[in-house]
Structure formats: C-alpha cells, structure tokens
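Q: I need the structure of the sequence given here:
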Amino acid sequence: MIVVGGGIAGCSVAYHLTKLGITDVVLCERKQLTCGTTWHAAGLVTQLRATRRMTELAKYTGELFQTLEAETGQATGFKKHGSLRVANTEARFEELSRGASMGRNFGLAVEQVTPDDIKKMWEPINTEGVVGGYWFPNDGQVNPADVTMAYAKGARMGGARILEHTPVKRILVEGGRIAGVETDKGQIRAKRVIICGGMWSRDLAAEIGVALPLHAAEHFYIVTEPIPDLPKKLPVLFLGDECAYYKEDAGKLLLGCFEPKAKPWGHDGIPEDFCFDSLPEDFDHFEPILEMATKRVPLIANTGIQLFFNGPESFTPDDRYLLGEVPEVDGLFCACGFNSIGILSSGGVGKAAAEWIRDGRPPMELADVDVRRMQSFQTNKKYLFDRTTETLGLLFDMHWPYRQFATARDVRRSPFHDRLLAEGAFMTEAAGYERPGFFAGKGKTPEIHYSYGRQNWFDLCGAECHNTAENVTLFDHSCFVKFEVEGRDALRVLNRICANNIDVAVGRIVYTQWLNEQGGIEADVTVTRLSETSFLVVTIAVSQRRDFAWLRRHIPDDAHVFVKDVTSGMPMLALMGPKSRELLKVLSPADFSNEAFPFGTSREIDLGYARVRASRVTFVGELGWEIYMPTEFATHVYDRLAEAGAPLGLKQGGYFAINSLRMEKGYRHWSHDIGEEDTPLEGGLGFAVAYDKPGGFIGREALLKQKEQGGPRRRLVQLMLPDKDAPLLYHHEPLRWNGEIVGSVTSGAYGHRIGASLGMGYLSLPQGVSEASLAEAALEVEVAWKRYKVKAQLKPWYDPQGARIKA
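A: Predicted structure coming up:
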C-alpha cells in the first residue's frame, strides 16, 4: 500500500492503515512532512459540519486528538478550550440554531449563549450588534505540524515506512488497475495507492486521466504581538458575518479570514522547490477584515502585528473534500482538497479511507465527499480558477437553502436553454448543468432572495405545482443521466446488479435500486428494455460518474456487455399533468390510452416531424410522459409542444416545483432520503425487490436476513407539520418522541397541493414503526432549537393510491 503525500491527511491514512493491521505501507513525501499546506494551518479543531457524516468524522478527530499524544509520545499541542460561533444577524442566528439542532442528532455537545454569556466567555469582544451564538465545549485547537508528526510516529510504530525527499513522478496503471508509483529513486509496486498530495493532487492524477478537481487559493491570517493581560484559554471565536476567526495562542491573537472574493494561486503550476514557503503579503486585500476586527476586538487596534501570513490551501468546486476510490482506475484512492478543514477532518478521513481501502467499500454513507460526485470537466483550470474566487469565502458566508454558485456557470446547457430563459427561468446548477429552479414569467428578470423561510419564489413555485395538478407542465430533464447497456449478456449482468427483475417485455420500464452486499442503496434508477439485448438506464445528474463506475466494476471481465453514456445525445422533456394525454394526441398519431399505453410503458412515437421515445412514468405524481429525443430534434419537439400546449394551459416548471411535488408523493431522492446505508426495506421500497428472480442480485442475502429478523428497526416516514405557520424543513432536523431523539429529517419542502410544510425522515420507535404506532406517537421535530408537533405516516400525503398517475 502506497500513500502519496506527507501532510496531515497522508500521515493520518498511514496511521489508520496500520491500526487495521495493514503494515506493508509506504508513504512517499516529495520534500519533508508537513511542508506543503499543513505546517501553516491555523490548527482549529471544531466538530460541527454541514452534514451528519462530516460532523461525525470531525467529532472522531477531536476525540482522537485527546489520546494521540499519550499513545505516541509525540506532543500534539491539543487544547480543548471550546469554540464560540457568534451571530450578528437574526438570519445567521437561525443558521447557527439549525446547525446546533442537527448536532444534537449524534450527541454533539452544544449550548445556546446570549451576548452577555459571550462577553463572559470571551472578554476582549465588543458585543455591540451581536444577536447571540452557540458554545461548543469539546472544540479546541492543535499544533498542525506536531499532530502530523504524531500520526507519522504512530504509523511507524505500526510498521509503515515513511520516505521523505521521495517525489512520486508518475502513477503506474496497467489494464485499468493501479500497479504502483514511479519515484525519482525507481518504481514501487502496489495493489493500492492513495493520493494525499494536497494542491499537487490534481496535476498528478490528470497525467493518468483521473479527475481530482481542486485549486489552490491564498489564505491570510495575522498574529499579533504579545498582549498583556490577554485571558488564557480563550475559546476559538468564529464570526461568520465578519468573515473572521480568532484563536488565542501563547498570549497572542491569531486573526484569520475567509474573505468573500478570494485570490486563486498556482494556476500555472506550483514551483518544484515549494517547501515551507509563504506567499507575498497583500495588506490591501486583508485590510477590510482587519478594520472590522478592530471594532469587534478593540484591543487589536492598539496592538502590533508580529506576523502577516499568506499561504496556499486547496479548494474544490463545491467546498467539500475528495475522498474514496476514483472512478477511472481500480485500486486508486484519494484524500485531498480539504478546503481549510484538513486538520479537523484528518482523523475521520484517515480512518474512513483506511477502512475503504481494506474493505473495498466506504465504511459509512459518504456521498457528500465521495470523489465520484465530481464531473470530469471540473478539472478545467479556468473553471477552477474562477470558482475558487468564490468557494473560499463561502466557508463563512451564509449557507442559505437553495444557495447557488455565482461563478463558473453556464458550463452545461440543454438544447432548450435559451427558450427557458425567454420564459423567465431562474437557472440553478447541478453537476455543472444549468436547469431552471423556477420561472418568473415571460419578459421578467428572475432573481432569488435567500432566507430560511418562504423565499421570494414561493408563490411562483406554488403556481407551477397547481398547474401540474390542474393542466399540464413541461419540465426540462435533460440533465438526467442515460446509459445504454447492450450485448448478449446484458440481461444477465444487469439483472444481477438490479434488485428488481428487468427481464420484462420489450418496451417496459422497471423502477429498481442497485444495492451493495450489505443491502444498502448505491443507485436509484429506471431501466427500460429496448430490445432482447439492450437496455436504457436513467439516473440523476450528480450520480453520472458514480453510477457509471459502479456499473462498469460489476460487469464480469468475460461478459459480452457494452456500456455507453448517451446523456449528451439524448435530451429529455417531462410532460406532466392531467392534460398531457390530450396534448400528445394533438401532435402524435400514437394511441395514448391506458389500454394501449399503460403506466410503465415506453415506446417510440412520431411527435411533430420527429421520432422520439415516450415513457409513461412520473416523478411528480401526475399523469405524464418523459420524452427522449436525439439532440438535433430537441428544439423542434419543444416548439411543437409549446405551441400546441398553449390552449391547454401549458406552463414551464422548475426543479423547486419538482422537489415540492415529489415530496407530497413520497418519491425518494438518492443521497438524501435513501443511500448506501439504507436498505429498500428501511426506505419503504420493498415493492421494487424481486427476491426470487433467477440468479439473485447483489445484496439479496442481506435483505433476506433483515426480513428474517422481523424487518427493519428503522423506517423512512412521511412528515407533515400541521401548523400553517410552521417552519420549512430542509435536512437533519431531529425528530423526538417523548423528548428523546428517535430519528431525523432527510429532506423537506412545502407541499403546495397539500398546503403544508412536509418532509421525510427515518424513525426508530421502541414499539416499532407502523401506521398504528405512528398514529399513536406524539412526535416533535426540532427546528432551529425549537420544537414543533409533526404528523408521520408511511404512505404519501398526496394521492396515496396512485390513481392520478394511472388515470
């Protein structure tokens, strides 16, 4: 096993590999340990992150830092002085409150504090304008170089070899699998390699066609001269509204920032001899932060600056690090792109990566940071340069619901893009695709005003939902990913991968999941049988590389199967609503009746002058068809639908409406409501499992075992807040029964057809999860530190019998 890179991530991976008994480990560092980014990190150790799993990884890191020094004998400089997160606005306070509530799901120690409390805990602060905040007693700080050396010493104690001044010149790949590395001292062969090369990782991987999108940016902080009478053991202080953090160390204050407009660095390459280097000072760039700081912490105004530091750190396009086995090369892993949270993530990342390498699968649901979520185009240097100007600052900016990136946009467009803009589309982005969030109306300029409540597009979205229920609405689904799978063994291989039985008549659509050996859901797809030997697989935009890699890796070497990604050549429109049949009949001679074209059927039809594929399925809970077409026919099909649909009330619909509509119907979203740790039985998808089909399927034994044990102990349920003024649910809000946390929300939206705030979430009740127990349970949901009554049931809120989709 080879680890490339001797920063804190690489040393943690090596340490954790030896902890698992994997002792034949070689770590190659180009210069000296910590010499790239680690040595100049601020050393903040906080635990609350944006999602559950990222928080759990950070929580593990903080716990490990408390014992690492005793285990290795190497000092780490760990101080558990806690942290304060402070809000200057009500909006920021709600953001902090929602995050604090999420932390309660997994036992994170957190307390709400008032401005007076904050003043007592952090005496130098001026609390003018402060609304409140939250206290995290288990947070702290560490010396990054020392803790890295502790990891390295622990790795050596476990049998690992660490080779400094041994740059890896090339990754070796043979037959699509990793074979080792080539260093300046020769080759080292290995069956597993992990790239932990920080800001060098992108270029090293790119040489063998592997996409690791990250870009370095300048990161600034100052250290004051010693301050007489500065209180010792001050908590780390975070002021997101001022883009700043403060850390007391040895009688001085370190003031760092994540400014709104960052300075990318290393765009044309990183110098070969870069080692323990800093970048030129830029006081003008830092001055706005310092000006706010002198007002917030007045003693800084009268204190000299001992050090003005500027050093590079690497950032990814979505501010989440890259972890796991890369999709392009079997046996090649990565742990890089840490967006300034490498220190606090290091323990959890090292442990997760080591277990992933050992087992060949992630140890937990890690979709947020799984490298397979990224798109190949995102390694484009110009794209990364422009996006990095924004991503650094987003770490401390407001994390609004539906927040959209402002930089590096308009990369992937559907053929309908200009027509959608003409209809007043506000474009959102997913996997680089521009797709409409909502429509302001023809001739209007759409804009979004963020909040945690009902945003300015709320009523527009409601109109799109009602039109879908009453008339007919057109949705652009071109970003949905399509794979063609064909060959004489296609049925056998694909049926082994799918939990449902896809051995159906030509022209039938099968809804199914792809499971891992533990029964967890790796993908949520539809499979259409095109012929005896060919199939069309449709999945979501963000899973493009992930699902393609999963499919490729589960095709036996000797199977006669060919897989092609045809997404770019096959745009798709979804025509949904009770008048969709009437509209199609105007444009096509095909028979769209229930008898001739039942739900779950797909066939080629004439539409206008084009030949298209029409599939009768829905993700919004109304009668409708998905229409697939070659790209060159796309605008013709769109224009004919728009023209013929006008008398029937045809309107455009966006993805905010889709989220509302699917929530009412209980349609799951992969990576939110279902994922690799959730089985179909837990997710309420047992109807899509064919236990007795010939040849079985991956994960079958795990599901049978779960059934034999009396079924799952946790279940995905549908949630409704009955109060008309109830807040909106988003994700990770705790669910309580008799005051105890028994689950959490996975996703939420306002249901406009129902007229209520809705959500989905997993519950584990002492009496079991059934319709009867849910009817009796007095459930509450905690939103932003407050509790609200919530109803729960297993069936969807809207049209639970599915009568409308089969009308």
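Q: Please make it C-alpha for all contacts and neighbour counts, starting now.
A: Noted.
Q: now the strands for the stretch 551-700 of the chain?
A: With DSSP state E, counting those that start in this stretch as the criterion, the stretch 551-700 of the chain has strands at 562-565, 572-576, 602-607, 610-615, 624-628, 650-653.
Q: L728 contacts S451, correct?
A: No - with contacts counted by Cα atoms under 8 Å, L728 stays clear of S451, the gap being 10.6 Å.
Q: Pick the most buried one from the strands of the stretch 551-700 of the chain.
A: Stretch with highest mean neighbour count among these: strand 572-576 (a mean of 27; mean count of other Cα atoms under 10 Å).
Q: okay, the strands of the stretch 551-700 of the chain in TSV with distance to A293 next?
A: What follows is these, written out as TSV (distance: least, Cα to Cα, whole Å):
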stretch	distance to A293
strand 562-565	52
strand 572-576	52
strand 602-607	62
strand 610-615	59
strand 624-628	55
strand 650-653	45
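Q: For I125, which of the ones you listed is the nearest?
A: Taking Cα to Cα as the measure, those were each checked against I125, and strand 650-653 came out nearest at 48.7 Å.
Q: could you say what helices and strands the closest one packs with?
A: When contacts are defined as 3 or more Cα pairs under 8 Å, 6 or more residues apart in numbering; DSSP states H and E, strand 650-653 packs onto strand 433-439, helix 458-470, strand 472-476.
Q: Could you tell me the angle between the first one and strand 472-476?
A: Interaxial angle, strand 433-439 versus strand 472-476 (axes from the mean of the first three to the mean of the last three Cα atoms, to 10 degrees): 150 degrees.
Q: Which other helices and strands does strand 433-439 contact?
A: For strand 433-439, the helices and strands in contact under the criterion 3+ Cα pairs under 8 Å, 6+ apart are helix 417-422, strand 425-430, helix 458-470, strand 650-653, helix 655-665.
Q: if we go to 6 Å?
A: Judged by 3 or more Cα pairs under 6 Å, 6 or more residues apart in numbering; DSSP states H and E, the packing partners of strand 433-439 are strand 425-430.
Q: what's next to the strand it packs on, contact-wise?
A: By Cα atoms under 6 Å, 6 or more residues apart in numbering, the list of residues contacting strand 425-430 from outside reads 434-439, 446.
Q: Residue for residue, what is the longest helix this structure has?
A: Across the chain, the helix with the greatest residue count (assigned by DSSP state H) is helix 52-72.
Q: For the helix or strand just after it, list every residue counted as buried.
A: Proceeding C-terminally, helix 52-72 gives way to strand 83-87 as the next helix or strand, assigned by DSSP states H and E. Across strand 83-87, burial judged by 16 or more other Cα atoms under 10 Å covers 83-87.
Q: Check stretch 184-204 too.
A: Using 16+ other Cα under 10 Å, the residues of stretch 184-204 that count as buried are 187-188, 190, 192-204.
Q: do stretch 514-533 as well
A: Under the neighbour-count criterion of 16+ other Cα under 10 Å, stretch 514-533 has 514-516, 518-530, 533 buried.
Q: Here is a second sequence; please produce its structure as well for comparison:
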Amino acid sequence: MSNLPDKARVVIVGGGISGCSVAYHLAKLGWKDIVLLERKQLTSGTTWHAAGLVGQLRASQNMTRLAKYSADLYVKLEAETGIGTGMRQNGSITVALTPERKEEIYRQATLARAFDVEVHEISPREVKDLYPHLDISDVVGAVHLPGDGQCDPANIAMALAKGARQLGAKVIENVKVTAVDDRDGRVTGVSWARGEEQGVISTDLVVNCGGMWGRDLAARSGVTLPLHACEHFYIVTEAIPGLQRLPVLRVPDECAYYKEDAGKMMLGAFEPVAKPWGMDGIPEEFCFDQLPEDFDHFEPILEKAIRRMPMLETAGIHTFFNGPESFTPDDRYYLGEAPELKGYWVAAGYNSIGIVSSGGAGFALAQWMNDGEPPFDLWEVDIRRAQPFQRNRRYLKERVTETLGLLYADHFPYRQMATARGVRRSPIHEHLKARGAVFGEVAGWERANWFAAEGQEREYRYGWKRQNWFANQRDEHMAVREGVGLFDMTSFGKIRIEGRDALALLQRVCANQMDVAPGRIVYAQMLNARGGIESDLTVTRLSETAFFAVVPGATLQRDLAWLRRHARPQEFVVITDVTAAESVLCLMGPKAREVIAQVSPNDFSNEAFPFGTAQEIEIGLGLARAHRVTYVGELGWELYVSCDQAAHVFEAIEEAGASSGLKLCGLHALDSCRIEKAFRHFGHDITDEDHVLEAGLGFAVKTAKGDFIGRDAVLRRREEGLIRRLVQFRLTDPEPLLFHNEAIVRDGRIVSIVTSGNYGHFLGGAIGMGYVPCEGESEADMLASTYEIEIAGERFPAQASLKPMYDPKSERTRL
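A: A predicted model of the protein is given here:
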C-alpha cells in the first residue's frame, strides 16, 4: 500500500539541503500538504560530501542577507530539532599573496562594513597569530570575519527535514519523479515511480531542487535550467597531533581552502580548469557515490598547500575525495518560477556554495511562493536570467570548466568569460572585429566593448586600476560628446505586443501613459505592487494595435515572462520575441544629424523628427526604422534595420561619417556616457526592490491615467514621503576608479553602497550612483552633507547631486 498521497499543495523534488530547506520554510509559513520526494536517500547526491563552509559575505547586499540568515538558522536548528548541526562560528581568514588580491579583499571588507558584517583587515603577523601553522612569508594582506564558520551539511539537511516533518510535511525517500505533468501552460501533477509501483500526485506547484539531476528533469518539461556537474576535489588528513581549532582559511591565489575538523585538516581546491562530469546524464544508481581519484589533477594544488602549511608534508592522507557538484554558466544559482511553465519553481545550481546558500534560498523561495513576489531583489539568482540556448549541453560542458575556477580567481572589474563564446553574433560582427573590436559577452551576445587602436593588442589586461583600454574608452566617450559615435546595440531585447487588447495590457503593466499617437516613443517602467521596478524599457507605438518594446538583452526572458503573466485569458494580445529579426545601430553625438543626412533623404530636423518619435526611413539602398532616443545624453538615433540589410547600412554610415570623424564605440563608452547623464541601469541602480519615486523616475509615472500595477504604492509613497533617494556622485580626485559596491560615507558614517560606477571622461572624475537615506529631509538637507566614497578602506571626497551633472536640462538631446 503506497504511503504517497494522491494530491498535494506542493511537491518538492530532491532531498538535498536545498529541497529540505524549501520544505522547512514552506511549513514554517503554515503550508499544509507539502510532499518532498527523494529518488534515493536524503543528502545522497551532493550535500553529504559538501565541505560545509559558512561564509557570510557575498557579492551583494541581498545575497549577504541570505548567507547571514543561513548562519543564524543553522545555529538555532539544533535546539529546535534535537539534531546536531555541527555549526560553529570559528571565523574565517582570507589571505592575499598579490597587491591585486589585497585590493580585492580590502574592497570586500568595505562591502562587509556596509552590510553590517563584522570584518577586520589584519596584518601577516596577525594572520600568524590566528593560524600559527601558516607560512606568511609572501602574504601581503588578509581579512578576518569572526562570524563565519563551518558546519555538518548532512546533519543540517536532516535537521531541516525533521523540522519540516514536525510541521506536517511528508518527506519520502526512494521515490523517483519521472515527469512533471502539465496542461495549458501550467503544472498539474507529478508522475513518480518506486520499484514496480507508479503513480501520480496531483499538484499545482512543483519545486525542482534536483541538483545535478535538475537540468534533465527540467528539460523534459521544456524548462531551461542551465547547469552541469563538475568533479570537485578535497583531501582529509589523518589526525595531526596538537592541532587545535582554527578559523576556516582561504588562499584564493593558490586555489585552496582549509578547514580544521576534529584534529584533522581538510584541503579543498577550486582549480582554474575544472573537469566536467556526467555528460551523458547522472547514472541511475548514483547514491552516496564518489568519482575515481585523479591525483595528477589535484597535485599542483597539494604542492602549493604543502609549501603554505609545512605540517601537511608529514601528515598522512586519510581521504582523497572526488565528488560531483553542479555549476552554472555565471556561478550564480537559480531561484524562482520558470518562465516556460506556470507553477514550476526552481532552487538549484549552487556552484559549491550550497550549504551557506540553501538556508537563505529556501527562506526566500518560500516567501516568494507564498506572497507571489520575492521578498527583496533576487535578480542575480533569478531563473528568468537563463537564456534558452544555455540548455545546450556542449555549451554547458565548456563553460563550467571555467566557472568552477572563477570562484577563487581574481574578481577583476570587466572580467570576461573565456569559454563557450561566440554563440550569438550581430550581422556586423566580422566588420567590427576587422576594425579592432574587443568583445565581451552578455546573455550569449558578443558585444564590442572597446576598439583597439592599430597595433594595440586586442586583449584585456585586468586590474583594479586603469586597465589597458582606459584611453580607448576616453577617445570613444569624447567622440560621442564632441563629434559622433556609432554603437552596435543589436543585443537589445525586442518584443512586439500586438492585438486588440495590446494597449489595455500595456496600460496595466506600465506606469507611464501608453495611449499615445502611432510613432511616439514612451520611456516607461513596469512596476510591482510595492512600486518597485520590474522592467525599464522604451515602448514605440507602431499602430493602433501594435507596440514595439525595447529592453536590455540580459532581461529579455524576465520581461517576456512578466508581460505574459499579466495578460488576461480573455484578452486578445500576442507577445512575440523578435530580437533576432533586427539589428540596432546607434548613431550618437552632436554631429549625428549631419552624418545621417548624407545616407538618407528623410528630414531629420527637430520640426520634422522630434525627440521621442520613430519613423521609417530610407537609408543607403535600404530601409530602417529610426528612433530618436538616447542612452548617452546626446543628439542621436537608434536605427532598427532588418538583419539582412544591417551590413549594408553599417557600411553606408561608416563611409558617410568619415568626413565628420565618425568613431566606432563600444559598450564601455556607452556606460561611461550614460552614468555622466545619471541614466539608470537596470539590475544595478534600479531593481524590483527600488521604489520608482526614490529612483528619481517619477516623471515617467502618470497616476492620472487610471489604474496600473503599483499605482497605489506610488500614491502612498508620495503622501508619506521618500525614505531614500538615488544620488549621483563625482570623486573630486581624478585618479581613483568606481565600479560598484564601494561604500557611500555621509558625514563620516557609511550609509549605503555605490550601485554602479564608471569614469566620467567629460566631467573629469569617477562617477557613481547610489541610494542615500533621506526620511524627513529636504533636498537642501541632503546636499548640505559631506560625502566620501570608501574604496578598499580609503576614503575619497565626493560631490553629490540629485540632478544629472552632465547637461542637467537635457538640452543636448534636442540640438
């Protein structure tokens, strides 16, 4: 007789720490009829052999919030469930062997302070005091986080599972989910098998916590879950006499971490070139298994470790372990509802930080499922960032050879992936390459980031100071400010929204007035119920029933999902991704009009072609749709050209622009121009957690038009007043650089972080943006303060402005 129910409110697939955490947190919220199915035994995939490091500091405030939540939860679980979690907060030390790494970890220390994580920069001698076994002869710096620690991963998963059971959840082992059933675009149930027994559980909600099995399970439902298993190595020594409790130690310059446990030492590796595993799928019988040893692969790490910690030379090796873990194309895990199938949720792909992540991730996903929206900005781990092509297994195999090692590589700004490149290319890619383009990659798109001069190497030389392309960016930036530049922005996401009810949908999801005349372009935000920004886009009305939306390439899947989710069943509206149909060439700068007039007979005067409008034009021997908008703050047009004509139009513009000094420009110059103009960047300056009024975008909100998503939150915030405001900063010292996550210091106290930064070549200093608390304050109060930006522990004076420092009245866009 089966102990499996016929129906459930939610079925969780996978009994590792991720699945157990989701079950626990849903049960904590009072959910009933929770069923967790594990194909073999709890923890038998990856959790059981995880190293169990608990580091609180992550790359963003919300990821740090989740990691801190995990650490606090693991401390409390033992008292709640009676299962020992092995959690001890013995701290962690990260040491730097190079000046570049010292700069990185000191920047991380600044970030930790901004996030209220206790951190101390310590000297090599202080490292030796805390870790007497270490050779510090070449250590140049270190940071110590006393609140970090280590734990027993399998016991934590068991404690979470017990906690879920105590609250009524069913946790059932040795049941394999064979399929997630669906109908009409939403989940209807789960098919399962146990030996000869088979059945179906009827449910509207499934959570894929399948780890390295998760990708193939998702693919059977048409869901993109890009991850791939890699071999992960560590050794555990025999007991070492006299070895006392020690902090967790990370030596990223040697790709190594160390953990003392019960008088033994664990040495783990994140080697630069990893070994993918399971190309043909994970074996059916895999359960508490390990992979064959590969001492040759691990030996370079071990050799450095013996020099770093000489006692290892005489310590016997008790265990040489090689176990698989899943890694993703960008080293960030996946959370949220899959855009392809309603009711299909994901919590998987933890990139060897699953233990510290899963407590917080389970909490966040449970809140998201319960409330219908995430508890705070989770875009960096949102499943909607995944691109459909990324389910390609060859792509994943090649990419994860790199991403495992990147966990301990130098996290230099602008660092580009080296593997699995060239998947998506503009029709003029080869033209740009021939003219010196150095490419970066976003959402699979190859994009010209900067153009090398003749004879200059076409490679990045990474560092925390001015990189080898800084002068190239300056020349491109100034060409846009003083002459004319041409950008290839084919990677823009492009969406057609058309049909009888297209306008009704857009009026409901967009905060601006969308009922405009055909040919008008509307800058708008799609808001959530809290007034947070779900999407930042332009929408062009093509006809009474057809609209054309332009979004960042990285957010295309998210934006498509949001639009489709809010289209009502009775509405006649078709939403189509047309990104690949058109190239986009952006002609920008005060001389843009004189160049475009040479290749087109159309009238580009202000009277005939005002700002914020679009027209079909003749250009060269072909046709294009010209949009008079800008993301650099200058006169210019975005030219939407069918891909078959893109090369011709490019050649015609290039030839016509020669006499005007036309310069090809890359994405780095685009970003430095936009930040001078204080244009917001989605995912950094504006997120679903940032209120549209506090982001300074109230001009694009028209509450008088009638109801739309977020309208009540806008009216409420207008009445109650702003809590914080987005401010633009310029460092008065022209030398330092800003990237993001530097600390904003107001009157001597850290109040926030820089959300995005670049160099303002026209303004003569680094420019950053960030939110400053302002409750009950006037603009004059805010600007009367003294501001500094802390970079790697050093503070630099900064000017602050609530208006764009460059062209505050936007006169240049209307030249």
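Q: quick one: TM-score?
A: Overlay of the two chains. TM-score (TM-score structural alignment, normalised by the length of the first structure): 0.99; 802 aligned residues with a Cα RMSD of 0.9 Å.
Q: Which two of the contacts of strand 425-430 of the first structure have the greatest separation?
A: Using Cα to Cα, the two most remote members of the contacts of strand 425-430 of the first structure are E434 and P446, lying 14.5 Å apart.
Q: Those two: who's more crowded?
A: Per other Cα atoms under 10 Å, whichever of E434 of the first structure and P446 has more neighbours is E434, with 20 against 17.
Q: Tell me the residue in the second structure aligned with the more buried one.
A: With TM-score structural alignment as the matching criterion, the partner of E434 of the first structure in the second structure is E446.
Q: In this structure its match contacts R425, no?
A: Yes - E446 of the second structure lies in contact with R425 (Cα atoms under 6 Å); the separation is 5.5 Å.
Q: Single out the most deeply packed of the helices and strands packed on strand 650-653 of the first structure.
A: Comparing those on average neighbours per residue, with mean count of other Cα under 10 Å, the densest one is strand 472-476 at a mean of 26.
Q: Which part of the second structure matches that one?
A: The counterpart of strand 472-476 of the first structure in the second structure, counting by TM-score structural alignment, spans residues 484-488.
Q: residues in contact with that stretch?
A: Outside of stretch 484-488 of the second structure, the residues within contact range by Cα under 6 Å, 6+ apart are 479, 585-589, 591-592, 662-665.
Q: just checking, which of the buried residues of stretch 184-204 of the first structure belong to strands?
A: Where those overlap with strands, as defined by DSSP state E, the overlap consists of 187-188, 193-195.
Q: okay, now the residue mapped onto R662 of the first structure from the second structure: neighbour count?
A: Taking TM-score structural alignment, the alignment pairs R662 of the first structure with R674 from the second structure. By the measure other Cα under 10 Å, the count of residues near R674 of the second structure is 21.
Q: doesn't L667 make contact with R674 of the second structure?
A: No - when contacts are counted by Cα under 6 Å, R674 of the second structure is not listed as touching L667 (10.4 Å).
Q: so stretch 615-631 of the first structure aligns onto which residues of the second structure?
A: Counting by TM-score structural alignment, stretch 615-631 of the first structure falls onto residues 627-643 of the second structure.
Q: Could you do stretch 151-164 of the first structure as well?
A: The aligned range for stretch 151-164 of the first structure in the second structure is 160-173, by TM-score structural alignment.
Q: One more: stretch 243-255 of the first structure?
A: Alignment of stretch 243-255 of the first structure against the second structure: residues 255-267, by TM-score structural alignment.
Q: quick one: contacts of the matching stretch?
A: The set of residues that contact stretch 255-267 of the second structure without belonging to it, under Cα under 6 Å, 6+ apart, is 234-240, 243, 248-250, 268-271, 408.
Q: Next step: these restricted to helices.
A: Where the contacts of stretch 255-267 of the second structure are compared with helices, as defined by DSSP H, there is no overlap at all.
Q: and the residues you listed, which are buried?
A: Using 16+ other Cα under 10 Å as the threshold, 234-240, 248-250, 268-271, 408 are the buried ones among the contacts of stretch 255-267 of the second structure.
Q: Okay, and which of these map to strands?
A: Judged by DSSP E, those include 234-237, 248-250, 268-269 as members of strands.
Q: Could you take those residues and lay them out as TSV, with extra columns for distance to Q41 of the second structure?
A: Conversion of those to TSV gives the following (distance: Cα to Cα, whole Å):
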residue	distance to Q41 of the second structure
Y234	23
I235	25
V236	24
T237	28
V248	29
L249	32
R250	32
G268	25
A269	27
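Q: so how far is P374 of the second structure from the residue nearest to the spatial centre of the second structure?
A: Nearest to the mean C-alpha position of the second structure, counting by Cα atoms, centre = their mean, stands E380 at 2.8 Å. Distance of E380 of the second structure to P374 of the second structure, given as Cα to Cα, to the nearest Å: 12 Å.
Q: now do G199 of the second structure
A: If you measure G199 of the second structure against P374 of the second structure using Cα to Cα, the figure is 33 Å.
Q: Just give me the match in the first structure for P124 of the second structure.
A: Counting by TM-score structural alignment, which is the criterion used here, P124 of the second structure corresponds to P115 in the first structure.
Q: now swap in D685 of the second structure and tell me
A: Matched by TM-score structural alignment, D685 of the second structure corresponds to D673 in the first structure.
Q: cool, and G199 of the second structure?
A: Counting by TM-score structural alignment, G199 of the second structure lines up with G186 in the first structure.
Q: And for S605 of the second structure?
A: S605 of the second structure maps onto S593 in the first structure when the alignment is built from TM-score structural alignment.
Q: Over to L506 of the second structure?
A: Under the alignment (TM-score structural alignment), L506 of the second structure maps onto L494 of the first structure.
Q: quick one: the helix or strand hosting that match to the second structure mean distance?
A: Counting by DSSP H and E, the element that carries L494 of the first structure is helix 490-497. Per the superposition on the second structure, helix 490-497 of the first structure and its aligned residues are separated by 1.0 Å on average (mean Cα distance after the TM-score superposition for the first structure).
Q: picking up where we left off before, what residues does the match of E434 of the first structure make contact with?
A: By Cα under 6 Å, 6+ apart, E446 of the second structure lies in contact with 425, 439-440.
Q: next one: W514 of the first structure
A: Under the criterion of Cα under 6 Å, 6+ apart, the contact partners of W514 of the first structure comprise 497-498, 521-523.
Q: what do we get in the first structure for R424 of the second structure?
A: Using TM-score structural alignment, the partner of R424 of the second structure in the first structure is R412.
Q: Now its match. Nearest residue, chain neighbours left out?
A: In space, not counting the residues next to it along the chain, R412 of the first structure is nearest to Y433; the distance is 4.5 Å by Cα to Cα, 6 or more residues apart in numbering.
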